[in-house]
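Colleague: With the input below, show me the fold.
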Amino acid sequence: MTAPVEVVVGTIGRAHGIKGDVAIELRTDEPERRFAPGAVLRVEGTRKQLTVETARWHSGRMLVHFAELADRTAVEQARGQVLVVDVDPLELPEEDDEYYDRQLVGLTALRADGSEAGPVVEVVHLPVQDLLAIRTAQGDRLVPFVTELVPAVDLTAGTVQLADVPGLLDEDQAVVADGGQPA
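Modeller: Below is the predicted model:
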């Protein structure tokens, strides 16, 4: 059996009301799964555990009540703590075309011609889309993680395939936005 992987799922935010509800700054694509009633989370870097009693959406934010945080004062003291869970490294996302960061980091990025560009060293999460940070010989490059630019992910082969787009990885091949010549 392989050892579980620690995954960050959120950060304790502001108190909501006086009865111990707290807004969670989510760091997971599966909040309903990670914050389901009965789920046990851990505070990163400690052995302190928090048990989800209730979770609900309110004005676009997830509000959670933990059994161990009985009131507003307890929540305010816990504010800023990072919440983690241990998951089986073989666990997969619910959707077929979704991936966990831990599945992507370490894969080898292949250029359209099949040559190696370098390893994926990080997944950067932005509000609009995620980016793959790929370490190339010229330095780290950010590639939007969208099907048009990353048409294939092969976890078995340990690769991500990049599209044939000038300038995607190499600055010297970048095409000027107005249709001009390479920079």
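
Colleague: C-alpha only now, for contacts and for neighbours.
Modeller: Will do.

Colleague: Checking the nearest residue to Leu162 once chain neighbours are set aside next. Helix, strand or coil?
Modeller: Counting by CA to CA, 6 or more residues apart in numbering, Leu162 lies nearest to Val150, which is 4.7 Å off, once chain neighbours are set aside. Of the three states, Val150 takes coil under DSSP: H, G, I helix; E, B strand; the rest coil.

Colleague: Val150 contacts Gln161, correct?
Modeller: Yes - assessed by CA atoms under 8 Å, Val150 is found in contact with Gln161 at 5.7 Å.

Colleague: that older thread, so how many other residues sit close to the residue nearest to Leu162?
Modeller: 20 (other CA atoms under 10 Å).

Colleague: got the contact list for it?
Modeller: 144, 160-163 (CA atoms under 8 Å, 6 or more residues apart in numbering).

Colleague: repeat that for 7 Å
Modeller: Residues near Val150 by CA atoms under 7 Å, 6 or more residues apart in numbering: 160-163.

Colleague: any chance of these in CSV, plus neighbour count?
Modeller: Compiled in CSV, the contacts of Val150 are given as follows (neighbours: other CA atoms under 10 Å):
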residue, neighbour count
Val160, 22
Gln161, 22
Leu162, 24
Ala163, 17
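
Colleague: With distance to Leu26 as new columns, can the residues you listed be given to me in CSV?
Modeller: Formatted as CSV, these follow (distance: CA to CA, whole Å):
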residue, distance to Leu26
Val160, 27
Gln161, 29
Leu162, 29
Ala163, 31
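
Colleague: helices and strands around the top strand by length along the chain, which ones?
Modeller: Ranked by residue count, the top strand of the chain under DSSP state E comes out as strand 5-16. Contacting strand 5-16 under the criterion 3 or more CA pairs under 7 Å, 6 or more residues apart in numbering; DSSP states H and E are the following elements: strand 21-26, helix 72-78, strand 82-87.

Colleague: here's the other one to compare against:
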Amino acid sequence: MERVVGRIGRAHGLRGEVTVEVRTDVPEERFVPGAVFVTDPAAAGPLTLADVHEHSGTLLLRFEQSTDRTSAEGLRGVMLLVSTPASDEDDAWYEDELVGLRVRSPQGEDLGEVARLDTGGAQDLLVVRRADGPNVLVPFVHALVPEVDVPGGFVVVDPPGGLFDPENAIEDQR
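Modeller: Below you'll find the model as predicted:
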């Protein structure tokens, strides 16, 4: 199965480097020179990683197929994918496994569905699309998300009081 491990951001410099929004827990294993990525959209790839380094806390990548700023700018927004087996960890999921799952309260009340997983910051956030309003951000921690049942098609969210109130919803910027 192909899994998203990153999304290409803006061009950096003049030699074809790009920033990357990391979507893997093991960037040091995924982003190594010589790694080949399938892309979405497919027409952008495959891409072979020529160089990787960090600059001011941002991971920078240069692909063999991107040698100047113009070609790097053309890659913005491209998703980087790798073939991986399903995770064998009990508490590890890929974004594509979570998106579309129904979100339930511990009492079984339907709260919406997982729209996406935002990574980075202090912890990952489940973006829950509510049927009756804007999205809600839920920290993806065991205390608030005690159960993830991918085969069953749902996650249980035990929100603190008020988390799903309309004033705590967000306008989706994506």
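
Colleague: what's the TM-score for these two chains?
Modeller: TM-score for the superposed pair, counting by TM-score structural alignment, normalised by the length of structure 2: 0.70. Supporting figures: 164 aligned residues with a CA RMSD of 3.3 Å.

Colleague: Need the counterpart of the residue nearest to Leu162 of structure 1 in structure 2.
Modeller: Counting by TM-score structural alignment, Val150 of structure 1 corresponds to Val145 in structure 2.

Colleague: In contact with Arg7 of structure 2, which residues?
Modeller: So Arg7 of structure 2 contacts 20-22, 77-80 (CA under 7 Å, 6+ apart).

Colleague: so what corresponds to it in structure 1?
Modeller: That one, Arg7 of structure 2, aligns with Gly10 by TM-score structural alignment.

Colleague: and the residue in structure 2 that Ala117 of structure 1 lines up against, how many residues sit next to it?
Modeller: Aligning on TM-score structural alignment places Ala117 of structure 1 opposite Leu111 in structure 2. Using other CA under 10 Å, Leu111 of structure 2 has 19 neighbouring residues.

Colleague: now swap in Ile18 of structure 1 and tell me
Modeller: Ile18 of structure 1: 12 neighbours (other CA under 10 Å).

Colleague: helix or strand for it, which one?
Modeller: Assigned by DSSP states H and E, Ile18 of structure 1 belongs to no helix or strand.

Colleague: picking that back up, which of the contacts of Val150 of structure 1 lies closest to Glu68 of structure 1?
Modeller: Val160 (42.4 Å; CA to CA).

Colleague: Now which residue in structure 2 aligns to that closest one?
Modeller: Under the alignment (TM-score structural alignment), Val160 of structure 1 maps onto Val155 of structure 2.

Colleague: circling back to that earlier point, check the contacts of Val150 of structure 1 and tell me the two furthest apart.
Modeller: Val160 and Ala163 (9.9 Å).

Colleague: ok, back up a step: what residues sit buried inside the longest strand of structure 1?
Modeller: Residues 6-16 are the ones in strand 5-16 of structure 1 that count as buried (16 or more other CA atoms under 10 Å).

Colleague: Tell me how far that strand lies from the chain's centre.
Modeller: 13 Å (CA atoms, centre = their mean, to the nearest Å).

Colleague: Kindly report the same for stretch 90-109 of structure 2.
Modeller: The answer for stretch 90-109 of structure 2 is 15 Å, by CA atoms, centre = their mean.

Colleague: measure that stretch end to end?
Modeller: Its first and final residues considered, stretch 90-109 of structure 2 spans 25 Å by CA to CA, to the nearest Å.

Colleague: just stretch 96-106 of structure 1 next, same as before
Modeller: 20 Å.

Colleague: Report the separation between the residue sitting nearest the centre point of structure 2 and Arg15 of structure 2.
Modeller: For structure 2, Arg23 is the residue whose C-alpha lies nearest the centre (CA atoms, centre = their mean; 4.6 Å). Remark: distance between Arg23 of structure 2 and Arg15 of structure 2 (CA to CA) = 24 Å.

Colleague: try Phe37 of structure 2
Modeller: Counting by CA to CA - Phe37 of structure 2 and Arg15 of structure 2 are separated by 20 Å.

Colleague: which one of the two has more residues nearby?
Modeller: Taking other CA under 10 Å, Phe37 of structure 2 and Arg15 do not tie; Phe37 has more neighbours (23 against 15).

Colleague: pretty sure the more buried one contacts Val78?
Modeller: No - Phe37 of structure 2 lies out of contact with Val78 (CA atoms under 7 Å); the separation is 10.7 Å.
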